[in-house]
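Trainee: Sharing a sequence plus its predicted fold:
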Amino acid sequence: MIDNEQPLSAADLIGRRLLKVTTAFHHYRDDAPSLQHLWLHLEGLGPVRCHTPSTGVSLLVDEPHGPYSMDECGSVTVVENASDVPVTRFVGQLVRSVREIRYDDGRVDFTAGLTLQFPDGGVRLLGLDDDLIIVLQDRQPGTGGGLT
């Protein structure tokens, strides 16, 4: 295991088995819930938090927190292996590859997201304005599969 709050690179995830997934959803009072954090519990690393520090995505070894209420901004719920989160379909599989999705306009350069490939497909994790968006990719690129 790696010490908590230690930043990781995308390459640190390669070859690790996904053991379980934990999510934290922010429930706003007047809006649909949004994914705030995603923890990938990886063999040999422990829980890795995919965090959106405002723009982009960062990876940290960090234990999941519990649910909590926020007076003006709703509440946060924490769920293990939520079936409605696409990455849970890959629990038990090895991470085959990870690729950073970069944003660079000449003035600003950051990791906007990650693509994780597993034996049975992959996901794209994108950070957008403090929310995490997950896009399922059913097949490896170039094999005729599309995004869903």
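Mentor: Perfect, I can see it now.
Trainee: Going by C-alpha atoms from here, please, whenever you check contacts or count neighbours.
Mentor: OK.
Trainee: Find the nearest non-adjacent residue to residue 87, please.
Mentor: Leaving aside its sequence neighbours, residue 87 sits nearest to residue 123 (CA to CA, 6 or more residues apart in numbering; 6.5 Å).
Trainee: what about the helix or strand hosting the one you found, distance to the chain center?
Mentor: Residue 123 is part of strand 121-128 when elements are defined by DSSP states H and E. With CA atoms, centre = their mean, to the nearest Å as the basis, strand 121-128 stands 7 Å off its chain's centre.
Trainee: Okay, one more to line up with it:
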Amino acid sequence: MSDDEPYLCDLLGKRLLGAALSHDGPVGSSSSLVLRTEEQAPVRLVPQGSALLLTAAPPAGVASVPAAGQDPAMARFIGTPIRSVREIRHRQDGSDLVAGLTFQFPDGNVRVLVLDGELVVAHDRHLGEVEARLHEDVTVARAVRTCLASPSQWDAWTTEGQYLYFRYRHGEGTVEQHPSEDTDTWDLGGGSRLWTLWNDGTDDGEIALPEFLALAGLRLAPDAEVSVLSSWKGRR
């Protein structure tokens, strides 16, 4: 990926200004979804085999699309910020592949998937038998609060064993994925990335875990272990 190509984290916190299906993708792709967000160039989601590729899109790819041409699943979210972009995995016969992405907005989610080489944009839509093979790692099995004051922050692990760092300060909430809770392993150019970003318009630094999870699009497992660290870690 070149320096000019986008990353998923570039979309977080940005308002969606336009979303349209296009047929100007690379040879072999049936269609692409062109997204325009504030303060940055348009991007394009393109099927590549069974994967979903994020690339830069020429500005004209969206600027020429009339309002009536917006993808209907995305249209209701235009003007609202993208809170998170999460991977959707497809599991079948021992394989585990990234099949698409879930875009979370303040008022709901949209899934963008590659199924049988075709791009599918699904909002409140059951996809039939394939649903049983689609999985998102959004369930928290363990959460440890690591700061008793502001910022509110937790070390957390999903049921799949993925480590997440939760932080809330000055009204801004973030979820970061890292290889482990050891900050020496944190590298945004390697196994780390920003999952979620939102701002609730307040200057608060205190938030309860259930409210944080709801805003982040995550949930606690029924038997989740929730605890408080005896001393403040004060990471940053």
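Mentor: Perfect, I can see it now. If you're wondering where the values come from, they're calculated on a predicted model, not measured in any experiment.
Trainee: where does the TM-score land?
Mentor: Overlay of the two chains. TM-score (TM-score structural alignment, normalised by the length of structure 1): 0.64; 121 aligned residues with a CA RMSD of 3.5 Å.
Trainee: re the thing from before, quick one: the strand holding residue 123 of structure 1 aligns where in structure 2?
Mentor: Across structure 2, the stretch matching strand 121-128 of structure 1 (TM-score structural alignment) is residues 108-115.
Trainee: Mind jotting down where the helices sit in structure 2?
Mentor: With helices called from DSSP state H, structure 2 shows them at 60-63, 72-75, 209-216.
Trainee: okay if I get those as JSON lines plus distance to residue 123 of structure 2 and mean neighbour count?
Mentor: Below are these laid out as JSON lines (distance: least, CA to CA, whole Å; neighbours: other CA atoms under 10 Å):
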{"stretch": "helix 60-63", "distance to residue 123 of structure 2": "21", "mean neighbour count": "16"}
{"stretch": "helix 72-75", "distance to residue 123 of structure 2": "5", "mean neighbour count": "18"}
{"stretch": "helix 209-216", "distance to residue 123 of structure 2": "18", "mean neighbour count": "17"}
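Trainee: Kindly reformat those helices as CSV containing distance to residue 225 of structure 2.
Mentor: Listed next are those as CSV, based on distance: least, CA to CA, whole Å:
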stretch, distance to residue 225 of structure 2
helix 60-63, 46
helix 72-75, 36
helix 209-216, 12
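Trainee: ok so, going back, report how many residues lie close to the residue nearest to residue 87 of structure 1.
Mentor: Residue neighbour count, defined by other CA atoms under 10 Å, stands at 22 for residue 123 of structure 1.
Trainee: That one contacts residue 134, doesn't it?
Mentor: Yes: if you go by CA atoms under 8 Å, residue 123 of structure 1 and residue 134 touch, sitting 6.6 Å apart.
Trainee: check contacts around residue 88 of structure 2.
Mentor: Residue 88 of structure 2 sits next to 98-102, 113, 134-136 when contact means CA atoms under 8 Å, 6 or more residues apart in numbering.
Trainee: Just give me the match in structure 1 for it.
Mentor: Match for residue 88 of structure 2 (TM-score structural alignment): residue 101.
Trainee: And for residue 49 of structure 2?
Mentor: By TM-score structural alignment, residue 49 of structure 2 lines up with residue 54.
Trainee: and the gap between its match and residue 47 of structure 1?
Mentor: 21 Å (CA to CA, to the nearest Å).
Trainee: Quick check: closest non-adjacent residue to residue 120 of structure 2.
Mentor: Per CA to CA, 6+ apart, closest to residue 120 of structure 2 is residue 113, 5.1 Å.
Trainee: Same check on residue 111 of structure 1?
Mentor: residue 102 (4.6 Å).
Trainee: any idea how far the one you found is from residue 112 of structure 1?
Mentor: For residue 102 of structure 1 relative to residue 112 of structure 1 (CA to CA), the value is 5 Å.
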